[in-house]
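Chemist: The sequence isn't on hand, but the structure is:
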């Protein structure tokens, strides 16, 4: 399988010139990102779940999640879309690939923890899952392998475990490694150096700025559900003014 959008998305992962992905939650936010000039669009599973009325952690029915991804892809037709699919919503790898293709996605995030449990999946088991996704997709899907040890690692050298997992996932066919919540310049620099492949960093309050991440060799920067949380807080603030009888504008 081949996919022009997947090829374009893969080519955007350049260490030192990172792909910036302000994660979206619906067609309108996707168009806002596209209209701002970003060359690709990424969804956030947590943000999409919230607007659909579900909690994050694979509580969203897979049909509804894929329909949301499809709406985003239709809204920005011609722009590569990468979908956050948590750990696949219980789908077998081949079916996951098929559903992503039907939705128009050129890439996906796949995490290595059991959604909602805080438990890490055994790395060999996760590598096997990723290898099966790669085998089913060929080059038609950009796989961003999320590594959750900075979230849930306990009693271990977190960096060493992140590198070990990332290397396994790259060998299994992942295009990029996403050690979510890794922060601090020394930590990010060490991960980039040790992995020797595109690294995705989550941009949060404790993360270096985008320019500094570029200097550290990062290839992709994500915002997770942060933008949606900010938009939601702003909306709630306006509604509070209405409740008080004030003009929210």
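Modeler: The structure has been received and is ready for your questions. Remember, it's a predicted structure, so these values are computed and weren't measured experimentally. Numbering: from 1, shown residues only.
Chemist: C-alpha from now on. contacts and neighbour counts both.
Modeler: OK.
Chemist: Show residues contacting stretch 197-215.
Modeler: Stretch 197-215 has contacts (CA atoms under 8 Å, 6 or more residues apart in numbering) with 13-18, 175-185, 191-192, 218-224, 226.
Chemist: repeat that with 6 Å
Modeler: For stretch 197-215, contacts defined as CA atoms under 6 Å, 6 or more residues apart in numbering pick out 16-17, 176-178, 180, 183, 218-223.
Chemist: what about versus this one:
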């Protein structure tokens, strides 16, 4: 599929009945594994990328170029639509957010999320009026493309321990009016809060599993009104947990039984792209 076809497919996923899972690869290899398992779209993860680069997440350690280089590698590794975690748009101003959306589309993405978090511990959330201006700019930039680029507006209240559901809903409703295509409030505390958010807005709601709050089955979230379910950095953390368990076994016991649970080489190798070799006549 070309970018326009991927965008149309991605839009259709949000418009059809029911709920879909959009898992989060952190590199091209994990994208190829997830693409082979029947998922219909993928989303990048800033946490997974940060860990793969040996950096801490949520401390401004990733640049826009870091995010978009990783996103392009994932886009190139799969035929699925890919949306990106664009953090807070990599700039304070609406113009900088708009430029991030344009650059995201230029690497083949068909969606991206913009947070209302400032990155400053003194004032972790933008004032509502400024946050709305930023989402408006993102939505206007997205409408410049000849395909539908899905803008995801994130309210980070609960992520930064501002446990204010009323304000979260107020913000999501304002982002909806500003032109966001998908609404997202990470770390909602429980299923009642998820239901309330879904009932309070008219656009599709994304909920993340594995990042605060409870862990609920897909069917339960679907019944609560959730349209799509992301994984965040939890698959990356699960992979790191497997690595740590294996390393501790070797370090502490001098044994290698972890190999019995490891993915067979043939399976891992089979997920990856074959090497493209030119024929002698081409060289």
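Modeler: Noted; the coordinates are in hand. All of these numbers come straight from a predicted model, not from anything done at the bench.
Chemist: With neighbour count and distance to residue 71 of structure 1 added, can I get the contacts of stretch 197-215 of structure 1 in JSON lines?
Modeler: Below are those laid out as JSON lines (neighbours: other CA atoms under 10 Å; distance: CA to CA, whole Å):
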{"residue": "16", "neighbour count": "17", "distance to residue 71 of structure 1": "32"}
{"residue": "17", "neighbour count": "18", "distance to residue 71 of structure 1": "29"}
{"residue": "176", "neighbour count": "24", "distance to residue 71 of structure 1": "25"}
{"residue": "177", "neighbour count": "30", "distance to residue 71 of structure 1": "26"}
{"residue": "178", "neighbour count": "24", "distance to residue 71 of structure 1": "25"}
{"residue": "180", "neighbour count": "21", "distance to residue 71 of structure 1": "26"}
{"residue": "183", "neighbour count": "19", "distance to residue 71 of structure 1": "33"}
{"residue": "218", "neighbour count": "28", "distance to residue 71 of structure 1": "29"}
{"residue": "219", "neighbour count": "24", "distance to residue 71 of structure 1": "27"}
{"residue": "220", "neighbour count": "27", "distance to residue 71 of structure 1": "24"}
{"residue": "221", "neighbour count": "22", "distance to residue 71 of structure 1": "23"}
{"residue": "222", "neighbour count": "22", "distance to residue 71 of structure 1": "20"}
{"residue": "223", "neighbour count": "19", "distance to residue 71 of structure 1": "20"}
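Chemist: On the three-state scheme, residue 153 of structure 2 is what?
Modeler: Three-state assignment for residue 153 of structure 2 (DSSP: H, G, I helix; E, B strand; the rest coil): strand.
Chemist: hang on, isn't it packed against residue 116?
Modeler: No. If you go by CA atoms under 6 Å, residue 153 of structure 2 and residue 116 don't touch, sitting 7.9 Å apart.
Chemist: who's more crowded, these two?
Modeler: Just comparing residue 153 of structure 2 and residue 116: by other CA atoms under 10 Å the higher neighbour count belongs to residue 153, 34 against 25.
Chemist: Name all residues that make contact with whatever residue of structure 1 lines up with the more buried one.
Modeler: In structure 1, the residue equivalent to residue 153 of structure 2 is residue 145, according to TM-score structural alignment. With contact taken as CA under 6 Å, 6+ apart, residue 145 of structure 1 is in contact with 110, 177, 178.
Chemist: residues near the spatially closest residue to residue 12 of structure 1 that is not a sequence neighbour, how many?
Modeler: Leaving aside its chain neighbours, residue 12 of structure 1 sits nearest to residue 19 (5.9 Å; criterion: CA to CA, 6 or more residues apart in numbering). Using other CA under 10 Å, the number of residues around residue 19 of structure 1 comes to 23.
Chemist: Likewise for residue 139 of structure 1?
Modeler: Residue 139 of structure 1 has 18 nearby residues by other CA under 10 Å.
Chemist: hang on, isn't it packed against residue 2?
Modeler: Yes. Between residue 139 of structure 1 and residue 2 there is a contact under CA under 6 Å: 5.3 Å.
Chemist: what's the burial count for residue 169 of structure 1?
Modeler: Per other CA under 10 Å, the neighbour tally for residue 169 of structure 1 reads 28.
Chemist: ok so, going back, which ones among the contacts of stretch 197-215 of structure 1 map onto strands?
Modeler: 176, 177, 178, 220, 221, 222 (DSSP state E).
Chemist: Need the counterpart of the last one in structure 2.
Modeler: Matched to structure 2 by TM-score structural alignment, residue 222 of structure 1 sits across from residue 230.
Chemist: Lovely, talk soon.
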